[in-house]
Structures are given as structure tokens and as C-alpha cells.
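Student: Quick check, what structure comes out for this input:
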Amino acid sequence: MRQSHPPLRSYGRLKTRTIKPRQAALMETLLPALRPPSGAFDPRALMPGAAGVWLEIGFGGGEHMAAQAGLHPDTLVLGAEPFQNGVASALRHIDEAGLTNVRVLDGDVRELMARLPDASLDRVFVLFPDPWPKTRHHKRRILQADSVADLARLLKPGGRLRFASDVAHYVDWALALVLANPAFRWTAVQASDWRAPPADHITTRYEEKRLGDCAPVFLDFLRGQPAVL
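Tutor: Presented below is the predicted three-dimensional model:
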């Protein structure tokens, strides 16, 4: 049995402002149809014949998630976000684009990850997560040794993990944590590989605000073959 997790601790409240009427209606009508099943499940059963399964952890307002789903209609895109305002925004993007290849968990991604089978994901995105800058709060960052181990379990050999942040300490933290897991290899060979947005990156309004202390950094990792015992 996989370990259960304490409730997710996050900045402020899970709802920071009143949700607009149209988005509130989508929370009632569309969200129930997009939530992943409760209990363990195989994501490919949600979209038979999918070319791949991607996961975005903490999708914010859903701009990147919806845009990637629109560009890759043959791929199932899973997303998890605990903030109600972000979920409501994502639902608007999904509804306006008429997307049918997105599933949304309005909650703790760790609970979703625990329900997925091994080697069930092709790509994972962790883009501009809450940095929890104070040292005593670092334990609340979404990337920890155990969550990296979970991602190693979930990604197929050859699968890819992308982390992006504009907080220098979090970039260093993420790079050290991921590389400490032998399942992952950093794909960068030159500075432009982490300084320039990847060709398939979708820039969001949040990213454009540049709220961090450095220019955005993009770290792409490759999931290697499992060790032979």
C-alpha cells in the first residue's frame, strides 16, 4: 500500500476571490465529467488509443495545459491544481477550445499520482510552482525526494520531466533533487538549453509577470531505463 499524504499546505486560501458566474457554472457542470476516477485507474482507459499521457502538476490558470492539449489532440492530458480559481479558469479554457482530451483533479496531485500505475506517463510538467522561499517552508515544495521517486515510477523509460521556475534557489533545489535520483538524466548540453524556453513551451500570463528573482529557467530531464537487478 502506498503511503498516504497529509493535506497539501499551500499559500493563502484555496479560493482567493469570487469565481465569475460562468466559471462557477462550469465548476458545477463540466468539472464532474473531467475528474479522474476515484481509486486506482489506468489513464489510457480514459482515452483508448491515446498516443501518450501527460501530467501537469499545478496548472495555475490552465493556459499551458489547455494549449498543449489543443496542439496534441491525440494525447491525454491530466492536470491537478488545488486552487479553485485556477481550476475555474482552466475549465473556461477547456470549454472555449472544445477540448475532449483533458482530465482535471481539483486537489492534491500526490493523491492522483498514488492512484496511477507504474510507467503510465509519457511527460510531466512542473511549471513555476509555489517557491515557498523561507527555509522553514522548503518542506512544502512540491518537489521533494519522495515526489521525484514517484515521478520516476510513473514515467515510462524515455519519458520526460520538465521543471521551470524564476526563483533561483528553487531551480538549484530542483536540479539537485532530480539528479540525485539515478532514474533521471538532465538533457542540457549548453547554457541556452536552460536559459531559452523550449520550442514547445507555451508562455503564460503568470510567467510574463516575472515575479521571481531570476529569468525563467527550464530544466528538461529524461527518464532512463530501469536498473537491471
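Student: all contacts plus neighbour counts: C-alpha atoms, from now on.
Tutor: Will do.
Student: what's the next secondary structure element after the helix of greatest length in the chain?
Tutor: The longest helix of the chain (DSSP state H) is helix 84-97. Downstream of helix 84-97, the first helix or strand assigned by DSSP states H and E is strand 102-105.
Student: helices or strands up against that following strand?
Tutor: For strand 102-105, the packing partners by 3 or more Cα pairs under 8 Å, 6 or more residues apart in numbering; DSSP states H and E come out as helix 31-34, strand 75-80.
Student: So which elements touch the helix or strand just after it?
Tutor: As assigned by DSSP H and E, the chain's next helix or strand after strand 102-105 is helix 109-114. Counting contacts by 3+ Cα pairs under 8 Å, 6+ apart, helix 109-114 is packed against helix 145-154.
Student: hang on, Met113 packs against Ala152?
Tutor: No - contact criterion Cα atoms under 8 Å: Met113 and Ala152 do not qualify, at 11.2 Å.
Student: one step back: just the helices and strands packed on strand 102-105: most buried one?
Tutor: strand 75-80 (a mean of 26; mean count of other Cα atoms under 10 Å).
Student: here's the other one to compare against:
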Amino acid sequence: MDDIRIPLIGEKAPAFKAMTTKGKIKFPEDFSGKWVILFSHPADFTPVCTTEFMRFAIMDEEFKKMNTELIGLSIDSLSSHIAWLRSIEKMTWGDYTGQKVNFPVIADISMKVSKLYGMIHPSAANTQTVRAVFIIDPTGVIRTILFYPASTGRNFDEIKRTLISLQKVDEMNIATPSNWVPGDDVIVHLPESKEEADKLMEMGESEGYHSLDWYLTFKKEK
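Tutor: Model prediction:
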């Protein structure tokens, strides 16, 4: 197989046109101003992938409220996608009760999009996409890349947590610490001068700040 390059965090997400279960899409034009979660799965009608699509279907509206659209992908045909999604919509499992899969799923038989995003890892499988997740911001820049092996289903709480963190980083000019979840304290940006460092160290709990040292200051999330 030709050499495949994985696009990197901070780069513009590769543009493409594709046929999906919702008709033709053009990326990024059709998703202007939106966050996008572009994800691939190894194959239709497989157990782990089915549970993941149930979870994405449940969370689709939740993501939409966060100005985020989902786009699925595998190298299966459009007919296979349609048959599989119809099967999923009849299933009940845990808190999933037959929701429709309303987001587009790319039929990437040519592997064009898969190769653009480095979703095929020949050492894992020559003809299947791995479980990839690309979080792309409204300007079309890749902000997060996650890869999972075929045997391990994705952690959707982590995908959502990462998206929320990225949106807060852009809104508040902050960072989030390890194991951060919404509601926890966030990290103030690194001081750019001694004066700014001194000022941060002087701010107290009454102002919502807590400094461990000049380079590590927490503040209450708004």
C-alpha cells in the first residue's frame, strides 16, 4: 500500500467530497462554522462498531447542542451502510432503544478519504480503517486525533470531555489539568512576564485563584 501520512494536530483538515448515507457532502464547506467529529470504524455489521454507532446515535443531539456535527466513515459500500443502519435502528441495548442514525456515514470504497486522514494502518489491517477520531474546529483545523484498535470500543465520555475542553480553551484562553471534567478548576495561561507572574501569585481564593507556583495557577471555571 502507498505510504499514508496522518495529518497532524494544528494542520488544516484535508478537504474532500464524498457520498454518504445522507447524500453527497463537501468538507469543509458544508460544515462551515461547526465543530466536526470525523470518525472511522473497521467494518459494518461488526459487534464493537455496532455498539459505537448506538452511542453516537444517542449523543448526536447532545453534540449538536455543542455546535458539533458527526461524520462516520468506513470503506464499506453505501448499500452496506444503509442495511447496517436499518438493523441498528431495530435494536435495544442498555439506554439505546432504536434511535435513528441521523448523521452521515461516508461510503469510502475507494479509500480516498481514509488515506487523506491516515485511517488505514497496514500493520493492523490492509483493507480496514482503524477506529480513528478527528476533532476539527470551526476554522477547519485539526485539534485532536485519537486512534483505537479494532478490539477496543471508544470512550465517548472522553471524546465529549475533550470537545468541551477545546471549546473552553478557545472561549476562556485557559488550559485544563489532568483528569479535568466540566466544573473543575481550569489553569490560567502561562505568565509572559515577571510582573504578570507576581500578580498571579498575589491573587487569592477570594478572587477565585489558587497558585501552586508562579507557572501553575488555577481559577474557578465560569
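Student: May I have the TM-score of the superposed chains?
Tutor: Here the TM-score for the pair of chains, by TM-score structural alignment, normalised by the length of the second structure, is 0.35; 119 aligned residues with a Cα RMSD of 5.1 Å.
Student: of all the helices and strands packed on strand 102-105 of the first structure, which lies closest to Val178 of the first structure?
Tutor: For these, proximity to Val178 of the first structure was assessed by Cα to Cα; strand 75-80 is nearest, at 20.5 Å.
Student: what angle do the closest one and helix 84-97 make?
Tutor: 160 degrees (axes from the mean of the first three to the mean of the last three Cα atoms, to 10 degrees).
Student: What helices and strands are in contact with strand 75-80 of the first structure?
Tutor: Using 3+ Cα pairs under 8 Å, 6+ apart, strand 75-80 of the first structure is in contact with strand 52-57, helix 63-71, strand 102-105.
Student: can I get those in CSV with mean neighbour count and distance to Pro21 of the first structure?
Tutor: CSV is the format used below for these (neighbours: other Cα atoms under 10 Å; distance: least, Cα to Cα, whole Å):
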stretch, mean neighbour count, distance to Pro21 of the first structure
strand 52-57, 23, 26
helix 63-71, 20, 19
strand 102-105, 23, 20
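Student: With distance to Lys156 of the first structure added, can I get those in JSON lines?
Tutor: What follows is these, written out as JSON lines (distance: least, Cα to Cα, whole Å):
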{"stretch": "strand 52-57", "distance to Lys156 of the first structure": "10"}
{"stretch": "helix 63-71", "distance to Lys156 of the first structure": "20"}
{"stretch": "strand 102-105", "distance to Lys156 of the first structure": "20"}
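Student: Give me the neighbour count for Leu146 of the second structure.
Tutor: 12 (other Cα atoms under 10 Å).
Student: I'd like to know how many residues surround the residue nearest to it when sequence neighbours are not counted.
Tutor: Excluding the flanking residues, the one nearest Leu146 of the second structure by Cα to Cα, 6 or more residues apart in numbering is Val133, at 4.9 Å. For Val133 of the second structure, the number of neighbouring residues by other Cα under 10 Å comes to 22.
Student: Val133 of the second structure contacts Arg143, correct?
Tutor: No - counting by Cα under 8 Å, Val133 of the second structure sits too far from Arg143 to count as a contact (10.6 Å).
Student: ok so, going back, to Asp172 of the first structure, which of the helices and strands packed on strand 75-80 of the first structure lies closest?
Tutor: Smallest distance to Asp172 of the first structure across these (Cα to Cα): 19.0 Å, for strand 52-57.
Student: The closest one - contacts with which helices or strands?
Tutor: Strand 52-57 of the first structure packs on strand 75-80, strand 121-127, going by 3+ Cα pairs under 8 Å, 6+ apart.
Student: repeat that with 10 Å
Tutor: For strand 52-57 of the first structure, the contact count by 3 or more Cα pairs under 10 Å, 6 or more residues apart in numbering; DSSP states H and E identifies helix 63-71, strand 75-80, strand 102-105, helix 109-114, strand 121-127, strand 155-165 as packing neighbours.
Student: Out of the ones you listed, which gets nearest to Arg205 of the first structure?
Tutor: That would be, of these and by Cα to Cα, helix 63-71, which comes in at 8.3 Å.
Student: The closest one vs strand 121-127, what angle?
Tutor: 150 degrees.
Student: Helix 63-71 of the first structure - contacts with which helices or strands?
Tutor: Secondary elements touching helix 63-71 of the first structure (3+ Cα pairs under 10 Å, 6+ apart): strand 52-57, strand 75-80, helix 84-97, strand 102-105, strand 121-127, helix 205-208.
Student: can you put those in TSV and add distance to Leu177 of the first structure?
Tutor: Formatted as TSV, these follow (distance: least, Cα to Cα, whole Å):
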stretch	distance to Leu177 of the first structure
strand 52-57	17
strand 75-80	22
helix 84-97	27
strand 102-105	25
strand 121-127	14
helix 205-208	23
